[in-house]
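Asks: How does the following fold in three dimensions:
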Amino acid sequence: GQLMVTTNAHIGNYGVTEDENESDSIKIKGLICRNFSYHYSRPEANDSLESFLEKNNLLAISDVDTRALVGYIRDNGAMNAVISTEVDNIESLKKQLAEQPQMNGLELASKVSTKEPYFYGNPDATYKISALDIGIKKNILRNLAERDCYIKVHPYNTGFDDLKSFNPDGYFLSNGPGDPEPLTDAINAARKMIESNLPVFGICLGHQVLALSNGISTYKMHNGHRGINHPIKNLLTGKGEITSQNHGFAINKEETESNENVEITHIHLNDHTVAGIRIKNKPVFSVQYHPEASPGPNDATYLFDEFITNIKNNKLQTA
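Replies: Model prediction:
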C-alpha cells in the first residue's frame, strides 16, 4: 500500500462528504499530517475525518513536521516508509520496512479494481463504452454518462474478447496506482483495442498501459506529480492547461519521440515529461493527468468531448 503525506497544515477541518467520494473505499494505507482536526465546520460534511478513518480501519499519525518531511522526500525521491501504533522499537520497524517490496515492479491495480463487472449510466444511452478498471474514479464515469454513454466496467485482468463482447462503440483505460509494467493482461488488451480501430481513451495509468502496448517503456520518477496545479501545454493547439495529477511513473520520452506510430500531444511544462500521446491514423489517445479533476481544475474536460467526437466519426465511417 501507499502512505500519503499532506502538505496542508490543517487536515480534517472540512470533514467528509460521502457524495464526494471517488471510490467505495480509501485506497491509501496510512495518513501522515501536521495538525489533525477532530472537529469540522463545513456545512456540507456529514462525518468527521476521524470517524471516516476509523470506519475504514486506516492508520493516521499527526504532529509530524510535514514541511521538513516533504523537503526530504523531494530531495531524496519517493521511498518506502512505515508508521505503527503497535511497535515502538525503531530497529524492529526498520527490519520490517526492509522486507517490504519496492514500488518498481509493484502491481497494485488488482487491489483497487472491481472484482465483478458492473454497469454505469443509462442503458438507453446513444453510446456504449467498455471500460477497463485499473483504479477508476467515479467522476470519470459521471463525465462519460453525462455525454450519453452507457458504460460496462470490467476487472483489471479482463481479456479483450470479454471487453469486446459488450459490442462497445469505444474503449476506456482508467487511471490507477502502481507500476504499469506488470499489467500484462491490460497491455495485451490495449494492443487489441488499437487493432480493432475503435476509439480508445486512456487516463493516467491507462495512458502508461497504452504506451507499453506500443513498445514504449515506463520508469519510476524521482518525484511523482501530485497536486491540482500542474501546467501542461497542448502541442496541437499551443494552449496551456492547469491540470490535476497523481502519478509516480511516466513514459519514456525518447522512445515516444522515436516511435513512428505515436505522436506526443501534451507536455508537462515543469519537467517536460510526456503528458499526452495519440496513435497516428487511429482514433486513440491518452493523457497522463486527470481531465475529470475532482478535485482540481476543469481545463481538460474537453478530452471527454474529443473521445465522443471520435466515436461519432467512427460510427459515421462504418455505417
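
Asks: Could you use CA atoms for every contact and neighbour count after this?
Replies: Will do.

Asks: which residues touch the most centrally placed residue in the chain?
Replies: Closest to where the C-alpha atoms of the chain average out (CA atoms, centre = their mean) is N175, at 3.0 Å. Neighbouring residues of N175 by CA atoms under 8 Å, 6 or more residues apart in numbering: 133-137, 202-207.

Asks: any idea which element it lies in?
Replies: In this structure, N175 is located outside every helix and strand according to DSSP states H and E.

Asks: One more: the one 10 residues further on?
Replies: Here D185, judged by DSSP H and E, is contained in helix 184-195.

Asks: What are the buried residues along that helix?
Replies: Neighbour-count burial for helix 184-195, counted by 16 or more other CA atoms under 10 Å, picks out 186-194.

Asks: of all those residues, which comes closest to G170?
Replies: Using CA to CA, M193 comes nearest to G170 of the buried residues of helix 184-195, at 8.8 Å.

Asks: unless I'm mixing things up, the closest one is touching F172, no?
Replies: No - when contacts are counted by CA atoms under 8 Å, M193 is not listed as touching F172 (9.4 Å).

Asks: For the longest strand belonging to the chain, list every residue counted as buried.
Replies: Longest strand in the chain, counting residues (DSSP state E): strand 218-234. For strand 218-234, burial by neighbour count (16+ other CA under 10 Å) applies to 218-220, 223-225, 228, 230-234.

Asks: what's the most distant pair in these?
Replies: Once CA to CA is applied, those give K220 and N234 as the farthest pair, at 23.6 Å.

Asks: Now the second one, please; I'll put the structures next to each other:
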Amino acid sequence: MTEAVLVLEDGRTFHGESYGAEGTTVGEAVFATGMTGYQETLTDPSYAGQIVAMTAPHIGNTGVNGEDDESRRMWPAGFVVRDPARRTSNWRSTGSLDDELVAHGIIGISGIDTRALTRHLRDRGAMRAGISTELNPGRLLERVTASESMKGADLAPSVSTTEAYVVPAVGEKRFTIAALDLGIKTATPRHLAALGVETHVLPSTATAEELLAAGPDGVFLSNGPGDPAAADYAVAAVQGVLDARRPLFGICFGNQILGRALGLGTYKLRFGHRGLNQPVLDRVSGTVRVTSHNHGFAVDAPLDRPTDTPYGQVEVSHVGLNDDVVEGLRCLEVPAFSVQFHPESAAGPHDAAPLFQRFVDLMEEARAGTASAGGPSLVVEHSTGEKN
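Replies: Okay, here's the model as predicted:
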C-alpha cells in the first residue's frame, strides 16, 4: 500500500495508507458521525471543498451501487477512514468503495486514529487540512496554510445545475414548484414527486423572476455548500419570492438563505453538525426528532422571542438539543418556513420526512386563499414511508 499523510493547519499530523485516488488535496477537515450512508455522504454536494472523516471505524462494508447516489458525482476534497472494508458484502453492491473513489478522483487516507482526529477537531474546531501520497508533512502544511478558508467561500454555483430540468410528479400532478439548486440531492424531488409535486430545478443564480416565471405553486431552497454570507444572489432571489408571498420551504443552506433574506445574520459553527443522529426539538409540538445534518454555518436568531423583520415576525421553530443552535425558522406573516436539517432522509433517519407534506399543505392553503404563515410543526402521520 502507498503511504499517505494527513496534515491539519495547526501542524497535527497523521500517517496512514492511501485509500482511493493518489495525489495531493486540501480542504476543510470535518467529521461525519453516521454509522452508515457513506455513499450518500460522498455524493452530497454540501460536502464540496471538505475533507470528510468518518467516525464509524468500518467503512465500505456494503460497497457501492447505482441507486444511492445523491448527485452526478462525488464532491468531498478528501476522505478519511480508519478501517476500510477488505471486501464488500451486500446484495445491492455493484462495486467497491475504494474503486469508486479512484474513479471519481477522491484522494483518501486510511489506517489513522479517527477518534483522535475527531477529538482534535472538536477541541480546536474545523480547520484546513491536506492529504498527500507525494508530499512530506512540511511541504503539505505549506500547501494547507496557503489554501482558502471555508469562511467566505461561495460554492453553490460550482455544484449547481447549469441548465434547468424537470422532475415529474408520480401519478397525478397536484402542484408545481421551482427549486433553487444550491446543491440539491436527488432524494428531495423524489420525495416531492411521491406527493404529486412536479419540480422544476433551476441553477443557483436564478433570479426571483426566473423562479416565478412559470407560475409555480411554491418555491423550494435546497441544501448546499459554502458560506451563506457569500450568496447574495440567492438572498435577493428569496426576497423576491417573499415579496410575491409565494409558499416557500428551505432546508439546510436554504434555511440560512431564508434567514439572511429576512434580515437575520449567520455565523460559522466551531465544528458543525454532520451525521445522521442529531436530536432536534420541534418547539411548536414539543416533540423531538432524530435528524440528518450537514452544515458548518447557522442562523443567528433569538430563541426566546419572535424577531421583527421586513416580512413580519419570524420565530425559531426548531432547536438543536446538543448545543441550542437554530434548526428551523417559521414566518408568522408570510407563507415561508425552513429547517437546518435534511428531511429527505438520504441516508436516514426518516423522522423529518413529513416536512415535505407540510410544504404541500402550505401550497394547498395558498391555492385556497387561506395561507398566511409558515404553519404548524411537522405532522408525523403524513410520512410517505419512502426508504432511500
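
Asks: if we can go back for a sec, helices - which of the contacts of N175 of structure 1 land there?
Replies: Among those, the members found in helices (DSSP state H) are 205-207.

Asks: coming back round to it: who does the longest strand of structure 1 touch, helix- and strand-wise?
Replies: If you count contacts as 3 or more CA pairs under 8 Å, 6 or more residues apart in numbering; DSSP states H and E, strand 218-234 of structure 1 packs onto helix 66-76, strand 240-251, strand 262-268.

Asks: What span of structure 2 is the longest one aligned with?
Replies: Going back to what we said before, that points to strand 240-251 of structure 1. Residues 288-299 of structure 2 are where strand 240-251 of structure 1 aligns, with TM-score structural alignment as the criterion.

Asks: so how far is that stretch off the chain centroid?
Replies: From the chain centre to the centre of stretch 288-299 of structure 2 is a distance of 9 Å (CA atoms, centre = their mean, to the nearest Å).

Asks: buried ones in it?
Replies: 288-299.

Asks: residue at max distance from the center of structure 1?
Replies: Distance from the centre of structure 1 peaks at N89, with 35.4 Å (CA atoms, centre = their mean).

Asks: what's the distance between it and V82 of structure 1?
Replies: Note on N89 of structure 1: its distance to V82 of structure 1, by CA to CA, to the nearest Å, is 12 Å.

Asks: How about I203 of structure 1?
Replies: Taken as CA to CA, the span from I203 of structure 1 to V82 of structure 1 is 30 Å.

Asks: Between those two, point out the one with more neighbours.
Replies: I203 (25 against 12; other CA atoms under 10 Å).

Asks: What residue in structure 2 is paired with the more buried one?
Replies: Per TM-score structural alignment, I203 of structure 1 is aligned with I251.

Asks: same deal with N188 of structure 1?
Replies: N188 of structure 1 maps onto A236 in structure 2, by TM-score structural alignment.

Asks: correct me, but L135 of structure 2 touches T25?
Replies: No - here L135 of structure 2 does not reach T25: they are 10.4 Å apart, not a contact under CA under 8 Å.

Asks: quick one, which of the two is more surrounded?
Replies: Counted by other CA under 10 Å, L135 of structure 2 and T25 do not tie: T25 has more neighbours, with 22 against 15.

Asks: Going by distance to A29 of structure 2, which of the buried residues of stretch 288-299 of structure 2 wins?
Replies: G296 (11.1 Å).

Asks: got the contact list for that closest one?
Replies: Shown in contact with G296 of structure 2 (CA under 8 Å, 6+ apart): 268-273.

Asks: Same question for S294 of structure 1.
Replies: Applying CA under 8 Å, 6+ apart, the residues near S294 of structure 1 are 22, 139.

Asks: can I get the buried residues of stretch 288-299 of structure 2 in TSV with distance to M150 of structure 2?
Replies: Shown next, in TSV, are the buried residues of stretch 288-299 of structure 2 (distance: CA to CA, whole Å):
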residue	distance to M150 of structure 2
V288	31
R289	29
V290	27
T291	24
S292	21
H293	18
N294	14
H295	12
G296	9
F297	10
A298	14
V299	16
